[in-house]
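1. got a predicted model here, sequence first, then my questions.
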Amino acid sequence: MRAYGSYVALGDSFTEGLNDPGRDGHYRGWADRVAERLAELEPGFRYANLAVRGKLLDQIVEHQVPAAIELKPDLVSFCAGGNDLLRPGTDPDRMAKTFARAVRDLRGTGADVVLFTGVDPRDMPLMRRFRGRFAVFYLHVRSIADLYGCHVVDQWSMQPIRDWRAWSEDRLHMNDVGHRLVAAKVCEVLGVPSQDQWRHTWPARDRVGRAVKLREDRLWLREHFLPWVGRRLTGRSSGDAVDPKRPDLKPYA
């Protein structure tokens, strides 16, 4: 296991930590959980999280990647593209070229880089219609990881996070349980000892009646899906007024 003295996390809402409540009004999330573990193992460990919800791949590459290169960390996690893949007309092959250039630049600093595939969206009502597009892009991600010698966290194969109990009410972001499972997977990929295990077996769940399911679906449409569509139609993002929660490499306690 390599000892990491510094870590910078790049990405969107997934890496920012939605919807895993933390302290001081910020979200915690899998990246904070990984940083907590690394801080326990390495005295003087420093951590920055530049991720902002709603950001597209080009925005992350333009703003977050150069900032990470400037910080010169030992470890970088880079997860981007999920918001792009939900937009009409997105070309996963074009995205992969942008993604590859960013990975090349990050690896050029000598940092270890962790990349991610997404969760298989076949059980997600909003995203399953884009499943083929997701699959193509994440095959590119795996190829880019092989080309540049990166670690890969393969969420597509993580069966425990396909269960709805790992997700929050908006059905787009994981809850604290989901983030804890992802953090355990990241630690395993890095060879970092962790008390948590991502291989989780859920207990059998009660059967949900059709009427209850329809009522939950209507509530989700009104409170989560329609506001999301409204932002897309007006060109707004949930991250327009949000700053990175940890913009500088600082000691992490």
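-> Cool, got the structure. Remember, predicted model here, so these are calculated numbers, not experimental data. Residues are numbered from 1 along each chain as shown.
2. okay, CA-based contacts and neighbour counts for the rest of this
-> Will do.
3. which stretches in the stretch 151-253 of the chain count as strands?
-> Here the stretch 151-253 of the chain has its strands, by DSSP state E, counting those that start in this stretch, at 151-154, 246-251.
4. now these in CSV, with mean neighbour count and distance to Tyr4?
-> What follows is these, written out as CSV (neighbours: other Cα atoms under 10 Å; distance: least, Cα to Cα, whole Å):
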stretch, mean neighbour count, distance to Tyr4
strand 151-154, 20, 14
strand 246-251, 16, 13
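5. for Val177, find the nearest of the ones you listed.
-> strand 151-154 (17.0 Å; Cα to Cα).
6. what's the spacing between stretch 7-15 and its chain's center?
-> 6 Å (Cα atoms, centre = their mean, to the nearest Å).
7. start and end of that stretch, how far apart?
-> 13 Å (Cα to Cα, to the nearest Å).
8. sorry, back to before: of all the strands of the stretch 151-253 of the chain, which one comes closest to Asp217?
-> Between the strands of the stretch 151-253 of the chain, strand 151-154 lies closest to Asp217; by Cα to Cα that is 28.9 Å.
9. what's the neighbour count on the nearest residue to Lys185 once chain neighbours are set aside?
-> Among residues not flanking Lys185 along the chain, Trp198 sits closest, at 5.5 Å (Cα to Cα, 6 or more residues apart in numbering). As a burial measure, Trp198 scores 20 neighbours (other Cα atoms under 10 Å).
10. also Pro66?
-> 14.
11. repeat for Gly132
-> 12.
12. same question for Leu18.
-> For Leu18, the count of nearby residues is 24 (other Cα under 10 Å).
13. pretty sure it contacts Asp170?
-> No: between Leu18 and Asp170 there is no contact, the gap being 10.3 Å when judged by Cα atoms under 8 Å.
14. farthest residue from the center of the chain?
-> With distances taken from the mean C-alpha point of the chain and given as Cα atoms, centre = their mean, the most distant residue is Ala211, at 33.1 Å.
15. another one to put next to it:
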Amino acid sequence: MQLDGTTALVTGAASGLGAATAAALADRGATVYGLDLEKALAGATATSDRVHLVAADVTDEKQVRSAVARIRDDGRALRLAVNCAGIAPSARILSRSGAHDLDLFHTVLKVNLLGTFNVLRLAAETMSTLDADSSGQRGVIVNTASSAAFEGQIGQVAYAASKAGVAGMTITAARDLAQHGIRVATIAPGIVDTPMMAGFSDEVRSSLAATVPFPPRLAQPAEFARLVTVIAEHDYLNGEVIRMDGALRMTPR
């Protein structure tokens, strides 16, 4: 896929992985529609005039359909969708306060798994109507899992389950959408230096970085964004879950 001149949709675009991805795609000449919750966008500023921030909840079919329709109404063809929106609360199955809150588990799955699938299916729907390129390709969808999908830590049961679901549906989605010329891949990052990490002390951050075999540091959002561009441009990457974690295998704690 040629990024220059294409149109992309990126969720979770107000900060972290989503903001870095939107910026990287814009730098490569793409027009980007960045989705996030209205409250998240309140303090966000587009890093480029190629990035259009749109308020939308990824779990809401109507809102995502509206965002996709806006792209079409603007006379653009959606060729790339990147799912970065997600939440990561921590809770044990059993704690001093009792059993894991069922509503919390449901919310994490709803945002991380259902939200990803909602955007995937609606993006695929509109991509399927586009003219294919010379190789028969109509679009690319990149999802975000996590190292926790494979080695979830204590307190990550809901998060790990949601991200394992994202990883697990990758090959099936790629097979389902192959007949439409749509590729699907997933990135499973390790510990990334996002705004979520900003609340930790330097000591904690250094301790986390030391657990990464090589390079022994936290990943940068820009490195995630760079991998998105590689997947988009590499037409033979399909149905794959790519770990971006410096060979990290998470310990129980």
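-> Thanks, I have it. Being a predicted model, the structure only gives us computed values, none of them experimental.
16. TM-score of the superposition?
-> Laid over one another, the chains give 0.52 as their TM-score (TM-score structural alignment, normalised by the length of structure 1), with 175 aligned residues with a Cα RMSD of 4.2 Å.
17. the helix or strand where Glu40 of structure 1 lies vs strand 246-251, what angle?
-> Assigned by DSSP states H and E, Glu40 of structure 1 belongs to helix 29-41. Relative orientation of helix 29-41 of structure 1 versus strand 246-251 (axes from the mean of the first three to the mean of the last three Cα atoms, to 10 degrees): 20 degrees.
18. just checking, next helix/strand downstream of helix 29-41 of structure 1?
-> By DSSP H and E, the next helix or strand past helix 29-41 of structure 1 is strand 46-49.
19. contacts for that following strand, please.
-> 5-10, 15-16, 31, 35, 39, 244-252 (Cα atoms under 8 Å, 6 or more residues apart in numbering).
20. now do the strands in the stretch 51-200 of structure 2.
-> Assigned by DSSP E, counting those that start in this stretch, the strands in the stretch 51-200 of structure 2 fall at 51-55, 78-82, 94-95, 98-99, 139-144, 182-189.
21. CSV for these, including distance to Glu223 of structure 2?
-> Output for these, formatted as CSV (distance: least, Cα to Cα, whole Å):
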stretch, distance to Glu223 of structure 2
strand 51-55, 19
strand 78-82, 15
strand 94-95, 36
strand 98-99, 38
strand 139-144, 13
strand 182-189, 10
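22. what number of residues are in the vicinity of Gly230 of structure 1?
-> Gly230 of structure 1: 12 neighbours (other Cα under 10 Å).
23. any idea how far it is from Asp93 of structure 1?
-> In terms of Cα to Cα, Gly230 of structure 1 sits 27 Å off from Asp93 of structure 1.
24. closest one to Val228 of structure 2 among the strands of the stretch 51-200 of structure 2?
-> Comparing these by Cα to Cα, strand 139-144 comes nearest, at 7.1 Å.
25. mean shift of that closest one relative to structure 1?
-> Overlaying structure 1 shows strand 139-144 of structure 2 at a mean distance of 2.1 Å from the equivalent residues (mean Cα distance after the TM-score superposition for structure 1).
26. which residues of structure 1 does that strand align to?
-> On structure 1, the counterpart of strand 139-144 of structure 2 by TM-score structural alignment is residues 112-117.
27. rewinding a little: need the strands of the stretch 151-253 of structure 1 in JSON lines with distance to Arg133 of structure 1, can you?
-> As requested, these are exported to JSON lines (distance: least, Cα to Cα, whole Å):
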{"stretch": "strand 151-154", "distance to Arg133 of structure 1": "17"}
{"stretch": "strand 246-251", "distance to Arg133 of structure 1": "32"}
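28. so which of these comes closest to Tyr27 of structure 1?
-> strand 246-251 (11.2 Å).
29. what range in structure 2 does that closest one sit on?
-> Against structure 2, strand 246-251 of structure 1 falls on no residues (TM-score structural alignment).
30. which other helices and strands contact that strand?
-> Contacts defined by 3 or more Cα pairs under 8 Å, 6 or more residues apart in numbering; DSSP states H and E place strand 246-251 of structure 1 against strand 6-11, strand 46-49.
31. now the angle from it to strand 6-11?
-> 160 degrees.
32. now strand 246-251 of structure 1: how far from the chain's centre is it?
-> The chain centroid and the centroid of strand 246-251 of structure 1 are separated by 19 Å under Cα atoms, centre = their mean.
33. now do stretch 53-67 of structure 1
-> For stretch 53-67 of structure 1, the distance to the chain centre is 13 Å (Cα atoms, centre = their mean).
34. endpoints of it, how far apart?
-> Stretch 53-67 of structure 1: ends 17 Å apart by Cα to Cα.
35. what does stretch 41-61 of structure 2 give?
-> 19 Å.
36. which stretches of the stretch 151-253 of structure 2 form helices?
-> 157-168, 170-177, 202-210, 221-233 (DSSP state H, counting those that start in this stretch).
37. what residues does the helix holding Glu40 of structure 1 touch?
-> With contacts defined as Cα under 8 Å, 6+ apart, helix 29-41 of structure 1 is touched by 3-4, 7, 9, 14-22, 45-47, 49, 176, 179-184, 186-187, 192, 194, 252-253.
38. pull out the buried residues from it.
-> Gly29, Trp30, Ala31, Asp32, Arg33, Val34, Ala35, Arg37, Leu38, Ala39 (16 or more other Cα atoms under 10 Å).
39. restricted to buried residues, select the contacts of helix 29-41 of structure 1 in ChimeraX.
-> The ChimeraX selection below is limited to those of the contacts of helix 29-41 of structure 1 classed as buried (16+ other Cα under 10 Å):
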select :4,7,9,14,15,16,17,18,19,20,45,46,47,49,176,179,180,181,182,183,184,186,187,192,252
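40. now do the same contact list for the counterpart of Arg131 of structure 1 in structure 2.
-> Under the alignment defined by TM-score structural alignment, Arg131 of structure 1 is paired with Ala160 of structure 2. Each residue near Ala160 of structure 2 by Cα under 8 Å, 6+ apart is listed here: Ser146, Ala148, Ala149, Phe150, Glu151, Gly152.
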